[in-house]
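A.B. asks: I would like to see how this sequence folds:
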Amino acid sequence: GAGQYAPGAKVTIHAGSRTNYSFAGWTTSGGGSFSNASSASTTFIMPNNDTTITANWTYKGGGGNVGGGGYSYVAPTVETPKTETTILEEKKPDQPVTVAALVEVTVEDKGEAKTVISDKVITDAITDAQSYAKEQGKTRNGISVELDLTIPKEVSSLTVTHPQGAFDKLVKTGVKSYKISGYPVTISFDEKALEEIKNQSEGDITISIKPVENIAAAAKEYIGRRPIYNIGVSYVKDGKTIMITDLNDGIATISIQYEANENETANYLCGAYVNERGNATLIDGANYDIDEGVLEITTNHLLIHGVGYKEPSAKFIDIENHWGKESIEYVVARGLLNGTSETTFAPDMAMTRAMLVTALGRLSGVDVNAFDTNSFTDVKTNSPFRPYIEWAYNKGIVKGIGNQKFAPDRPITRDEIAVIFANYAKATGYKLPIIREATSYADGASIGSLYKDAVTAMQQAGIMIGDTNNQFNPKNNATRAELSCMLHRYINLTIDPKTAYGWTINDSGQWFYYKDGKKLTGTQTIDGMKYFFNKNGSLRTGWVKEGDNWRYYSGNNATVGWMDIEDKTYYFTDNGLMVSDKWMEIESNWYYFYYDGSLAKDTMVDDYEVDKNGVRKDSTKN
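C.D. replies: A predicted model of the protein is given here:
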């Protein structure tokens, strides 16, 4: 048979039957894709060009495949409208110019969303990104492409097929990343991952995302009822679907929408990977964005990924009100640092050299069995730190102190940490980004020449921060809480550099806000709320007076609504102002607040009685 069909059109094809032959699958001479190349009756999606598809048969009496039942399809010359694209706003200075191409997706039976991305969509997106980059003088960092899919909420799965030519275009152009968004799961491939997929595949490439309904009992321990998806990259060869699971040096970033419930601590959420045997492994390098409600996982292996939860076995009573609590919970949940007992973390205890390299080794996933030597006389053979010290020493991350000694229990200084982090980044192949303006520390003269470059690199990447007196304090010993914050920042930075912008807590527990690489100072409005920063950029916290009004800040959170402070109760309006010296109706009840803002309780005010909760008993006064 033959026919003329538009690119992307679906054509129903039937191979029929042949005496003494069994059907062996469909093949195509010029691209396109089959819904099921192994089925004698299926649908074929037209490529952008002419093609011939062939039904292949195997003689039941033996011998190889034979062709037969060929179909010739011609792609007509049609004027297709230009792809609708948008240049996305930059989130960091060195970001590639990113273009989003809007693509409508059709929903088939059973709620399956499917689309074929034509060569034209990719070509239009690349052309627009390149043109904009050239016009704006931003060609240095290259371009990225995003598919912004318009998908109804009720879809069950997503399948995106790329004709070989479209995918080749992404690779040949050197696109820095390729992202598919619009579904509850967003996936992005970096440049190396795109090259790896192209090198491992033949013909059209399909990217699919499908929810996983049933998982093994062992995996449920970590995942529970949280979302989990089978994320696949595949192509068809000789009628068989071939999966590409190993991206080698390439990286895929998987972002899964998930709202943490009231019984979950956000820092204990992590990525979960389920292997072919149904066993689940937690991915420590995942980051949960509580504001966006998204868990972001970076991986070089595709299959089943989801949202996991790992609550630490210990609950530490000494971090409950500590400024480093969030980061401590984050690193403990990922097994990078342990408590000093079942109930204590000792956040203000000095970090030792051995503890630091052990945390970095755990972050890197070091196989402790691979390091059975001992290069230092003061490191015990049976010490749990020994294999990590050997790993760090062999990788050039850390050095001994001379005379075959390491000084594992010696507190580590801040300038030493800067060098070790810089060496770790180099050893693991991570290029530290320059995100913030370089700071000239007031005590810069006390930073030794061997440490200066590393200190600058850590500061500009947002991993290490000076104090409110603009001092780095190079020879100060770092505490376990400080190191927890540094590890937390480093992990987030490797996942998404934009985490170095916005709110940051320094190594002394003080808050700053960075915009365009600079600390904000003075009065600023952030996300609709006023904040007040000192000249050195540190946030004013606690009680803050603005004219005749008062505000209260707990860390970087502006208080809104009811708040108990010491032994008094206060109420703050939606814009953060303390209510004072008046009656106010709140949720159908009347309350009176004294001139100092405290709530009147169990007393008489203006001839009205208020109860022990501050509620006026007679609510007729206006």
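
A.B. asks: okay, CA-based contacts and neighbour counts for the rest of this
C.D. replies: OK.

A.B. asks: Can you show me the helices along the stretch 451-600 of the chain?
C.D. replies: In order along the chain, the stretch 451-600 of the chain carries the following helices (DSSP state H, counting those that start in this stretch): 452-461, 480-495.

A.B. asks: Please apply the same query to the stretch 151-300 of the chain.
C.D. replies: Assignment of helices within the stretch 151-300 of the chain using DSSP H, counting those that start in this stretch yields the ranges 164-173, 191-200, 217-223.

A.B. asks: Let me have those in a markdown table, extended by distance to Glu342 and mean neighbour count.
C.D. replies: Conversion of these to a markdown table gives the following (distance: least, Cα to Cα, whole Å; neighbours: other Cα atoms under 10 Å):
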| stretch | distance to Glu342 | mean neighbour count |
| --- | --- | --- |
| helix 164-173 | 51 | 18 |
| helix 191-200 | 42 | 19 |
| helix 217-223 | 22 | 18 |
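
A.B. asks: I'd like to know which of those is closest to Lys431.
C.D. replies: Within these, the stretch nearest Lys431 is helix 191-200; the backing value is 15.2 Å (Cα to Cα).

A.B. asks: What is that closest one packed up against?
C.D. replies: Contact partners of helix 191-200 among helices and strands, from 3 or more Cα pairs under 8 Å, 6 or more residues apart in numbering; DSSP states H and E: helix 164-173, strand 177-181.

A.B. asks: please give me the structure for this one as well, since I'd like to look at both together:
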Amino acid sequence: MTNGTTYTFTVQARNEEGTGPSSIPSNAVTPYKPSKGGSGGGSTTTTPASTDTSVKVLVNGKVENAGTVTTTTKGNQTVTTVKLDQQKLEQKLASEGYKAVVTIPVSTKSDIVIGELNGQMVKNMESKQAVLEIKTGAAIYTLPAQQINIDAISEQIGRNVALHDIKIQVEIAKSTEETVKVVENSRKKGGFTIVAAPIDFTIKGIYDGKAVEISKFNAYVERLMAIPEGIDPSKVTTGIVVEADGTVRHVPTEVIVIDGKYYAKINSLTNSTYSVVWHPLEFKDAENHWAKAAINDMGSRMVVSGVDNDMYEPDRDITRAEFAAIMVRALGLKPGEGMNPFEDVKVSDWYSDYIETAVAYKIISGYGNGNFGPMDKITREQAMTMISRAMNITELKAELVNGEIEKLLEGFGDGVQSADYAKRAIAACVKSGIVSGRSDNMIAPKDNITRAKVAAIMQRLLKKSKLI
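C.D. replies: Predicted coordinates for the structure are as follows:
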């Protein structure tokens, strides 16, 4: 037999009288060769509070006794760990087929809830495009198995370690007192109200005392944070990420209702500490503006900012640096996540961290001569090029068949004036409904774009991507 391969067995009786019928297949068995050192051996600082008991797990909504639950204490925190049974899970996934949802519901009020699998289970779930869902009273974490990226974890731990020996823990935890203090200080500086207490979301691969944390994903991952009873759901503006240094950033969020209970649905490309806030903003100079709703919405969500406390300058043309910064904020990306390849962007510039992230996520590429032109006014075709790249991140599809690009551009009186590099991007933005022509049936590719228009475009991008 081959290690890591799942087998079933049948029994058939044979004698001089003939051959009897085959038995029904046995339970699936997967042999493994333990890696050197094993996955245990380390000491633990936790204190058992209860013995292992079976726990009900849902697979596509069907109840299965496919795990055990243990509650322990770690310092002054209670920890509930649900460990999935590999054999039972694999049998169920085999019968359910592709894209099954495995839900671990935890009703106990623990400070930390952990769903535990091994690397081979994750790999098998990944091959079937399965989704893992951890559900507590405070949050629901929905995680496609492929986003755990077991291959990356294995690479860091060591390829010689069998996947079966790598422990994978998906954790939802009440933030520590120290983190709560950081969030409170951020609240005072940011002028927002905390609606839901901060929660930490973590994924770890563990082997022989070594832990590898997965903090980034290559697609938006959804987590729901429960809105506390008595809170008006209309007083929820957005979800935020709170970094260890107190830096706060918006993450795309919408309020939804499930079985009569309100949740903030947060879509993010990272793991971190999350909270939900109320942060209403109204800019005085947008009061009678056509883009008032979009400007105030994006301002409240911390995507756009004013020139001072209550002025936005909606009709001022926007610069390339401003546009890149707003795009990074709108997508909920962390500034400073990459390298700066441009000669005309200095580390001391306020926008340098945003430029680095925009480059890392392939939203911007510059002029091709080593410069970005941060203070240049951005043109509509340049903006649409960046937007189309952002659509790749949000997975907003605008499939363009043969001849459709030309047809869409021909619908505008000046479509032929579009630069060759921008034509596909313009067509994608038009087809997806993010950008429309002007009232005179012009797309105006060479014109500049205003701060008001940018706020409206960002709102449309997030809505059509179903992120807010």
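
A.B. asks: right, and the helices of the stretch 451-600 of structure 1 - which one's nearest Lys530 of structure 1?
C.D. replies: Across the helices of the stretch 451-600 of structure 1, Lys530 of structure 1 has its closest neighbour in helix 480-495 (25.5 Å, Cα to Cα).

A.B. asks: Would you mind getting the angle between the closest one and helix 452-461?
C.D. replies: Angle between the axes of helix 480-495 of structure 1 and helix 452-461 is 70 degrees (criterion: axes from the mean of the first three to the mean of the last three Cα atoms, to 10 degrees).

A.B. asks: Just send the helices and strands packed on helix 191-200 of structure 1 back as a markdown table, with distance to Ala37 of structure 1 too.
C.D. replies: As requested, these are arranged in a markdown table below (distance: least, Cα to Cα, whole Å):
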| stretch | distance to Ala37 of structure 1 |
| --- | --- |
| helix 164-173 | 17 |
| strand 177-181 | 25 |
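
A.B. asks: Out of the ones you listed, flag the one nearest Gly232 of structure 1.
C.D. replies: Distances from Gly232 of structure 1 to each of these were compared using Cα to Cα; the shortest belongs to strand 177-181, at 13.0 Å.

A.B. asks: how about that closest one: buried residues?
C.D. replies: When neighbours are counted by 16 or more other Cα atoms under 10 Å, the buried residues of strand 177-181 of structure 1 are found to be 177-181.

A.B. asks: How many residues are close by Gly97 of structure 2?
C.D. replies: Applying other Cα atoms under 10 Å, we find 11 residues neighbouring Gly97 of structure 2.

A.B. asks: and what of Gly365 of structure 1?
C.D. replies: Neighbours of Gly365 of structure 1 (other Cα under 10 Å): 10.

A.B. asks: Kindly report the same for the one 5 residues further on.
C.D. replies: Residues within reach of Ala370 of structure 1, counting by other Cα under 10 Å, total 10.

A.B. asks: what's near enough to touch it?
C.D. replies: In this structure, Ala370 of structure 1 makes contact with no residue, judged by Cα atoms under 8 Å, 6 or more residues apart in numbering.

A.B. asks: Against Phe385 of structure 1, how distant is it?
C.D. replies: Noted for Ala370 of structure 1: a distance of 14 Å to Phe385 of structure 1, by Cα to Cα, to the nearest Å.

A.B. asks: Can you classify Gly69 of structure 1 by secondary structure?
C.D. replies: Three-state call for Gly69 of structure 1 (DSSP: H, G, I helix; E, B strand; the rest coil): strand.

A.B. asks: pretty sure it is touching Ala55, no?
C.D. replies: Yes - in terms of Cα atoms under 8 Å, Gly69 of structure 1 counts as a neighbour of Ala55; the distance is 5.3 Å.

A.B. asks: of those two, who's got more company?
C.D. replies: With neighbours defined as other Cα under 10 Å, Gly69 of structure 1 and Ala55 compare such that Ala55 has more, 24 against 16.

A.B. asks: excluding its backbone neighbours, what's nearest that one?
C.D. replies: Nearest-residue entry for Ala55 of structure 1: Trp26, 4.8 Å, with adjacent residues in sequence omitted and distances by Cα to Cα, 6 or more residues apart in numbering.

A.B. asks: Give the other helices and strands that the helix or strand in which that neighbour is found contacts.
C.D. replies: Trp26 of structure 1 belongs to strand 21-28 when elements are defined using DSSP states H and E. Applying 3+ Cα pairs under 8 Å, 6+ apart, one finds that strand 21-28 of structure 1 contacts strand 51-59.

A.B. asks: From the contact counts, what lies against the strand it packs on?
C.D. replies: Packed against strand 51-59 of structure 1, as judged by 3+ Cα pairs under 8 Å, 6+ apart, are the following elements: strand 21-28, strand 65-74.

A.B. asks: Check the offset of the helix or strand following the last one from the chain's centre.
C.D. replies: Downstream of strand 65-74 of structure 1, the first helix or strand assigned by DSSP H and E is strand 85-87. When C-alpha coordinates are averaged (Cα atoms, centre = their mean, to the nearest Å), strand 85-87 of structure 1 and its chain have centres 23 Å apart.

A.B. asks: and of the helices of the stretch 151-300 of structure 1, who's closest to Phe316 of structure 1?
C.D. replies: The closest approach between Phe316 of structure 1 and any of the helices of the stretch 151-300 of structure 1, judged by Cα to Cα, belongs to helix 217-223 at 21.5 Å.

A.B. asks: Leaving out the residues flanking it, which one is nearest to the most centrally placed residue in structure 1?
C.D. replies: Averaging the C-alpha coordinates of structure 1 gives a centre point, and the residue nearest to it by Cα atoms, centre = their mean is Glu296 (2.8 Å). Closest residue to Glu296 of structure 1 in three dimensions, ignoring its sequence neighbours and counting by Cα to Cα, 6+ apart: Ser255, at 4.4 Å.
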